[in-house]
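Chemist: coordinates for the following, if possible.
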Amino acid sequence: MKNKRLAVRTVILLVLAGALAYTLYSNFFKDKQIVGIGDQAPNFVLTDLNGNEVEFADYRGKGVFLNFWGTWCKPCEREMPYMENQYKVYKDQGVEILAVNVGEPELSVKNFVERKGLTFPVVIDKDLEVLEAYGVNPLPTTFLVDKEGKIIDIITGQLTEEMIKNHMERIKP
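Modeler: Predicted structure coming up:
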């Protein structure tokens, strides 16, 4: 009887240890990239700084420069004026910028946007659900999405104005 109980306890302990090991492995060692090049960009609905709902699917038919950023992120801050300049050039050519802030307070984001004079749409991912769905790490990360909603490239790190211009050309319908 004691041997049987010991065997059952050992099996339960091994199963728990295996589950713990898998959880640690998947959280720390597996590639967090959820979507990749060639995949359909996941749809989402977030609220912009004017309180309007923005649905990603509504951008179908346009090229989308989908940028994940934070106000505290210096590389993000440095590339924002370049994004604004290129937005002015490409918005009438079927290319949109959608900047997804990663869970910061609305007031901080509004102040940043006003200070930088940004006119492209900015939404806040309050619960970081979109960040997780796209597997974003690190910031800034930009997804280039074509007019069919397919991801054609994923760029991590700060972009120069020339790089942004070239990427806009790539997603122009």
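Chemist: hey, let's count contacts and neighbours off CA atoms from now on
Modeler: Fine.
Chemist: how far out from the middle of the chain is the longest helix along the chain?
Modeler: Determined from DSSP state H, the single longest helix within the chain is helix 2-28. Averaging C-alpha positions (Cα atoms, centre = their mean, to the nearest Å) puts helix 2-28 35 Å from its chain's average.
Chemist: now the second one, please; I'll put the structures next to each other:
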Amino acid sequence: MKKMTLIALAWVLLIAVPAQAAETFPDLSMTAKMSPAHMKYLSVTGSEFKISDIKADFVLLEVYSMYCPICQRDAPKMNTLYQELAKTGQDKQIKVLGVAAGNTPYEVEFYRKKFKVEYPLVEDPDYVQHKAVGEVGTPAFYLLDLREGRLLILFSQIGEIEDVDEFVKIVVETTEK
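Modeler: Okay, here's the model as predicted:
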């Protein structure tokens, strides 16, 4: 009986605690050598832009490095995610963007070609963006909500995508809430 009372009390306290505000993400300023198709996909003009300039409701941001073996293993999974969003038409509201921590434009292009990456990748040779996000390990993923004029983190994960189908499901379901 005591156990049931404690469980009920814990449940009431849990419900009574106000929900915490979503954490905000820094509005990274980026300079990138992107194709016209990638600029159009992100709806940005020129090679300098901020995340908040991207015309979408959500951005799935991947922090990666071409030298990271886990990132290399995840590249096909990210390609699948990008293609699934395009297949279902969700690529209009959810944009995918990769930030290459410590990588030069040459290294970004090498990675893009080697792994056949279709979504936009931006270089971060001096680790400016990487430092702004807390020098996270790679790969790191952030699902950002851009709808309210600030960047809210809806979901984040550091480390390998274990199951791409489950990861796609999490991204899609999180944006539907």
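Chemist: for Ala56 of the second structure, grab the count of nearby residues.
Modeler: When neighbours are defined as other Cα atoms under 10 Å, Ala56 of the second structure has 19 of them.
Chemist: tell me the counterpart of Phe58 of the second structure in the first structure.
Modeler: When the first structure is aligned by TM-score structural alignment, Phe58 of the second structure is paired with Gly63.
Chemist: coming back round to it: which SSE is immediately downstream of the longest helix of the first structure?
Modeler: Sequence-wise, the next helix or strand downstream of helix 2-28 of the first structure (DSSP states H and E) is strand 45-48.
Chemist: relative to the second structure, which residues correspond to that next one?
Modeler: Counting by TM-score structural alignment, strand 45-48 of the first structure corresponds to 29-32 in the second structure.
Chemist: buried residues of that stretch, list them for me.
Modeler: Neighbour counts over stretch 29-32 of the second structure (16 or more other Cα atoms under 10 Å) mark 30, 32 as buried.
Chemist: who touches that stretch?
Modeler: For stretch 29-32 of the second structure, contacts defined as Cα atoms under 8 Å, 6 or more residues apart in numbering pick out 47-51, 105, 121-123, 129.
Chemist: middle-most residue in the second structure, spatially?
Modeler: Nearest to the centroid of the C-alpha atoms of the second structure, with distances taken as Cα atoms, centre = their mean, sits Leu61, at 2.3 Å.
Chemist: which residues does that one contact?
Modeler: By Cα under 8 Å, 6+ apart, the neighbours of Leu61 of the second structure are 96-99, 141-144.
Chemist: just give me the closest of those residues to Ala8 of the second structure.
Modeler: The nearest member of these to Ala8 of the second structure, counting by Cα to Cα, is Leu143 at 34.1 Å.
Chemist: could you point out which element follows the helix or strand where that closest one lies?
Modeler: In this structure, Leu143 of the second structure sits in strand 140-145 according to DSSP H and E. Sequence order places strand 152-158 as the next helix or strand after strand 140-145 of the second structure, per DSSP H and E.
Chemist: and that next one, what other elements does it pack with?
Modeler: In this structure, strand 152-158 of the second structure packs against strand 140-145, helix 164-175, with contacts taken as 3 or more Cα pairs under 8 Å, 6 or more residues apart in numbering; DSSP states H and E.
Chemist: distance from the longest one to the middle of the chain?
Modeler: The chain centroid and the centroid of helix 164-175 of the second structure are separated by 12 Å, computed with Cα atoms, centre = their mean.
Chemist: go on, the shortest one?
Modeler: The chain centroid and the centroid of strand 140-145 of the second structure are separated by 3 Å under Cα atoms, centre = their mean.
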